[in-house]
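A.B. asks: pasting the sequence and the predicted coordinates here, then a few questions.
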Amino acid sequence: MAKKEAVQHVNIGINDKDRKKIAEGLSRLLADTYTLYLKTHNFHWNVTGPMFNTLHLMFETQYNELALAVDSIAERIRALGVHAPGSYKEFAKLSSIPEADGVPAAEEMIRQLVEGQEAVVRTARAIFPSTEAANDEPTADLLTQRMQTHEKTAWMLRSMLA
């Protein structure tokens, strides 16, 4: 039987209750980000039509950025002393982003990705009250960066629909 590892108490100036609440919010953000990553990667593989090359490359840039983001979010959860979710089952429970049904047309892919980017922004924004109350500047900084990236990406995608 494996020996249980001793865990040292986290003492970073944020109490246990606040760290747990912030980590719960970040877990939802992680689930949304991972779900959007998977959706974007799926669309990268399956996009067709006259805008194929543009969208194929754009979606690749976006899913690569999302892949880096999930790592940053999960590592922040761990720094708070909480285990990060890491399974499809957990992500499905936590995510606000629906999976795509089948393979939509390119324009519908863009619409769904705009909705997904905006959903991630809303999830990130909802965590701010907890981070501010706990004076958790590192999480606030992470959230600000994520919102900025997702708002810009949503704008760029939305511009393709005009």
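C.D. replies: Looks like it arrived, so ask away. Source: prediction; values computed, not measured.
A.B. asks: make it CA atoms for all contacts and neighbour counts henceforth
C.D. replies: OK.
A.B. asks: for Gly102, see how far away Ala69 is.
C.D. replies: 26 Å (C-alpha to C-alpha, to the nearest Å).
A.B. asks: who has more neighbours, the two?
C.D. replies: Neighbours were counted for Ala69 and for Gly102 using other C-alpha atoms under 10 Å; Ala69 has more, 19 against 6.
A.B. asks: and the most centrally placed residue in the chain, helix, strand or coil?
C.D. replies: Per C-alpha atoms, centre = their mean, the C-alpha nearest to the average position across the chain is that of Thr33, at 2.0 Å. With DSSP: H, G, I helix; E, B strand; the rest coil as the basis, Thr33 sits in helix.
A.B. asks: what's Phe43 in contact with, if anything?
C.D. replies: When the contact criterion is C-alpha atoms under 8 Å, 6 or more residues apart in numbering, the partners of Phe43 are 56, 59, 103, 109.
A.B. asks: ok, second structure coming up, stack it against the first:
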Amino acid sequence: MTTTLKQSRQTELVTALNREQANALVLYLNYKKYHWLTFGPLFREMHLLFEEQGGEVFATIDELAERSLMIDGKPVADPARYLPTATVKPSEGELSVREMVEEALTAHELVIGEMHQDADAAAEAGDIGTADLYTRLVQVHQKHRWFLKELLKKGDNLVS
């Protein structure tokens, strides 16, 4: 092992990175579903918002995987391992646009909470690189949460 992390801490950090990598892929796939299946008076805006937010989440997958490698771990590489590793649930069934937004919001809140804990664990382990990655990526999820919350609180019944 070439890092200065103790083996037990390194394993813990890689497990968390793998979880967030899997979460990012599941959330991305959920966003693609929302993008393809959105409808209604805000179709264009929601179609584009889901595409934009999904693309930003997709961009985090490689960063999380490469961070695992940087600390001498292994990323989630087998497609069959993504769902069992993720805590974000895959979207299922037909949803209203409001339900799509609520589902995405719930996923972001989960990821934000986990990344806060993961950043603390990384900092405590002395892995400032991983802590910094979480600090940066959590801001992506916070921005997405903000946009989604704004859609839900307007009360104009356009997202229903």
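C.D. replies: In hand now; what should we look at? Given the structure is predicted, the values throughout are model-derived calculations rather than measurements.
A.B. asks: about what we covered before: closest one of the contacts of Phe43 of structure 1 to Glu151 of structure 1?
C.D. replies: In terms of C-alpha to C-alpha, no member of the contacts of Phe43 of structure 1 lies closer to Glu151 of structure 1 than Phe59, at 15.5 Å.
A.B. asks: just give me the match in structure 2 for that closest one.
C.D. replies: Using TM-score structural alignment, the equivalent of Phe59 of structure 1 in structure 2 is Phe50.
A.B. asks: what's the burial count for that match?
C.D. replies: Other residues close to Phe50 of structure 2 by other C-alpha under 10 Å number 25.
A.B. asks: skipping its backbone neighbours, what lies nearest it in space?
C.D. replies: Once its chain neighbours are removed from consideration, Phe50 of structure 2 has its nearest residue in His35; the separation is 5.1 Å (C-alpha to C-alpha, 6 or more residues apart in numbering).
A.B. asks: these two touch, right, Thr11 of structure 2 and Gly73?
C.D. replies: Yes: counting by C-alpha atoms under 8 Å, Thr11 of structure 2 touches Gly73, with 7.4 Å between them.
A.B. asks: and the aligned partner of Glu103 of structure 2 in structure 1, what does it touch?
C.D. replies: Residue-level alignment of Glu103 of structure 2 against structure 1, with TM-score structural alignment as criterion, gives Gln112. For Gln112 of structure 1, the set of contacting residues under the criterion of C-alpha under 8 Å, 6+ apart consists of Ala100.
A.B. asks: and the residue mapped onto Leu133 of structure 2 from structure 1, which of the three is it?
C.D. replies: The criterion is TM-score structural alignment: under it, Leu133 of structure 2 has Leu142 as its aligned partner in structure 1. For Leu142 of structure 1, the secondary structure call by three-state DSSP comes out as helix.
A.B. asks: so where do the helices sit in structure 1?
C.D. replies: Listed in chain order, the helices found in structure 1 under DSSP state H are 16-46, 52-79, 88-94, 106-133, 137-159.
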